[in-house]
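Chemist: heads up, no residue letters with this:
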């Protein structure tokens, strides 16, 4: 699989002065597209909304990280359906090469609240959006997030690209059919 998107500072910050001889530290991250039974997608944040997720911890399997991050940031359990894409980001200001893997998942059980104190103290909220509305919101955030919010500038672009790819791929499984084993009853993203 090739990366869906490769981003560098110059792609986001056209006036950035290129840095020479950067030694990038690698970071593996996961982002989660959590779909509820109504076909809505979870976005999290304070002022801006992004897909939940974060870094894979030392010694942690990527699938374990997906489930942990979802419990921490969304407060729910999930079942992983498939990996949709991955992106490569070269964040020169912080000397980080980040590879982010995006997973399509569905909610198992009830919606909850973020599990970690950090998320609760920061006032992170979880909101649920129709896929088209989430795409429109992220497209707006690509433009509106100030450059001072360095990491969010990268995240908004990659999250927007992946949700558009999800829609373009026509991934339209039906959650009820999947859970009950009944024939296809329609599309989850209408």
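Modeler: Thanks, I have the structure now. Because the structure is a prediction, the values reported are computed rather than measured.

Chemist: Please count neighbours and contacts with C-alpha atoms only from this point.
Modeler: Will do.

Chemist: tell me what the host helix or strand of residue 87 is packed against?
Modeler: In the assignment (DSSP states H and E), residue 87 maps to strand 77-91. Where contact means 3 or more C-alpha pairs under 8 Å, 6 or more residues apart in numbering; DSSP states H and E, strand 77-91 is packed against strand 5-8, helix 62-73, strand 96-108, helix 150-169.

Chemist: Throw these into a markdown table and include mean neighbour count and distance to residue 40, thanks.
Modeler: Compiled in a markdown table, those are given as follows (neighbours: other C-alpha atoms under 10 Å; distance: least, C-alpha to C-alpha, whole Å):
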| stretch | mean neighbour count | distance to residue 40 |
| --- | --- | --- |
| strand 5-8 | 15 | 24 |
| helix 62-73 | 20 | 15 |
| strand 96-108 | 20 | 10 |
| helix 150-169 | 18 | 12 |
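
Chemist: how about the ones you listed, which one is nearest residue 30?
Modeler: Residue 30 lies closest, by C-alpha to C-alpha, to one member of the helices and strands packed on strand 77-91: strand 96-108, at 4.8 Å.

Chemist: So what angle separates the directions of the closest one and helix 62-73?
Modeler: Here strand 96-108 points in a direction 70 degrees away from that of helix 62-73 (axes from the mean of the first three to the mean of the last three C-alpha atoms, to 10 degrees).

Chemist: for comparison:
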């Protein structure tokens, strides 16, 4: 447990700037009001496995994609950390009393207009996920060794709004981890290997 905590705390101590879905060559649109959001990068305190979700295909934002539990900051949330904890509880049934928040990474700007703040945390005790019907199709975990290794990530691309858009991917088994989630996790892997 202490080894994983120590690695994550060291990663938090390496300063880096914010990231963006536009980092790999796509020009961002002009002035856009970004909506604050928080996502929970929650690692099991014992084995280091990261909790991820497969979003429901009926959702408006990022349907069917692999994501960290989380969402936009609601009026009742104190900040992005509170939003990430609330959303993780709603989306996957993770009790906030099991979560030890270690810190936050710089925000990530998404193409859908969110400033997404990743919250690094450890999960203590047994956790049995309960996917939120209509929002989460599946909850699964990925080993710390895969998430923390920069070699797990590579760049792919496709046409988007008339131009090629490149993005990070980190496939794991049947799961295609890409886009904002892969970019945030790539930033974490880079910090962990520093």
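Modeler: Nice, thanks for sending it over. Small disclaimer: the values here were computed from a predicted structure and weren't measured.

Chemist: ok now the strand holding residue 87 of the first structure, how far from the chain's centre?
Modeler: Computed by C-alpha atoms, centre = their mean, to the nearest Å, the chain-centroid distance of strand 77-91 of the first structure equals 7 Å.

Chemist: and what of stretch 106-117 of the second structure?
Modeler: Centroid separation for stretch 106-117 of the second structure versus its chain: 11 Å, with C-alpha atoms, centre = their mean.

Chemist: distance of the residue nearest the centre of the second structure from residue 18 of the second structure?
Modeler: The structure's the second structure has its C-alpha centroid closest to residue 68; by C-alpha atoms, centre = their mean the separation is 3.9 Å. Between residue 68 of the second structure and residue 18 of the second structure the distance is 17 Å, computed by C-alpha to C-alpha, to the nearest Å.

Chemist: Kindly report the same for residue 8 of the second structure.
Modeler: Residue 8 of the second structure sits 18 Å away from residue 18 of the second structure when distances are taken as C-alpha to C-alpha.

Chemist: Would you reformat the helices and strands packed on strand 77-91 of the first structure as TSV and include distance to residue 144 of the first structure?
Modeler: Formatted as TSV, those follow (distance: least, C-alpha to C-alpha, whole Å):
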stretch	distance to residue 144 of the first structure
strand 5-8	18
helix 62-73	23
strand 96-108	22
helix 150-169	9
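
Chemist: Can you say which of these is nearest to residue 26 of the first structure?
Modeler: Taking these one by one with C-alpha to C-alpha, strand 96-108 is closest: 4.8 Å.

Chemist: picking that back up, and the helices and strands packed on strand 77-91 of the first structure: which comes nearest residue 117 of the first structure?
Modeler: For those, the distance to residue 117 of the first structure is smallest for helix 62-73, at 8.9 Å, taking C-alpha to C-alpha.

Chemist: List the buried residues of the strand holding residue 87 of the first structure.
Modeler: For strand 77-91 of the first structure, a neighbour-count test (16 or more other C-alpha atoms under 10 Å) marks 77, 78, 80, 84, 85, 86, 87, 88, 89, 90, 91 as buried.

Chemist: cool, and stretch 105-121 of the first structure?
Modeler: For stretch 105-121 of the first structure, using 16+ other C-alpha under 10 Å, the buried residues are 105, 106, 107, 113, 114, 115, 119.

Chemist: Kindly state which residue of the second structure is aligned to the last one.
Modeler: In this case it means residue 119 of the first structure. Using TM-score structural alignment, the partner of residue 119 of the first structure in the second structure is residue 135.

Chemist: Please verify my assumption that its match contacts residue 91.
Modeler: Yes - between residue 135 of the second structure and residue 91 there is a contact under C-alpha atoms under 8 Å: 7.1 Å.

Chemist: quick revisit: using TSV, please lay out the buried residues of strand 77-91 of the first structure together with distance to residue 99 of the first structure.
Modeler: Shown next, in TSV, are the buried residues of strand 77-91 of the first structure (distance: C-alpha to C-alpha, whole Å):
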residue	distance to residue 99 of the first structure
77	24
78	22
80	19
84	14
85	11
86	7
87	6
88	5
89	6
90	9
91	11
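
Chemist: Just give the nearest non-adjacent residue to residue 19 of the second structure, would you?
Modeler: Spatial nearest neighbour of residue 19 of the second structure, excluding adjacent residues (C-alpha to C-alpha, 6 or more residues apart in numbering): residue 108 at 4.7 Å.

Chemist: Counterpart of that neighbour over in the first structure?
Modeler: Per TM-score structural alignment, the equivalent position to residue 108 of the second structure in the first structure is residue 89.

Chemist: Against residue 9 of the first structure, how distant is that match?
Modeler: 9 Å.

Chemist: For residue 40 of the first structure, what is the corresponding residue in the second structure?
Modeler: Alignment note: residue 40 of the first structure maps to residue 49 in the second structure; criterion TM-score structural alignment.

Chemist: what residues are up against residue 79 of the first structure?
Modeler: By C-alpha atoms under 8 Å, 6 or more residues apart in numbering, the contact list for residue 79 of the first structure reads 105, 106, 107, 108.

Chemist: what sits against the aligned partner of the first one in the second structure?
Modeler: Under the alignment (TM-score structural alignment), residue 105 of the first structure pairs with residue 122 in the second structure. By C-alpha under 8 Å, 6+ apart, the contact list for residue 122 of the second structure reads 5, 42, 43, 44, 45, 99, 100, 101, 102.
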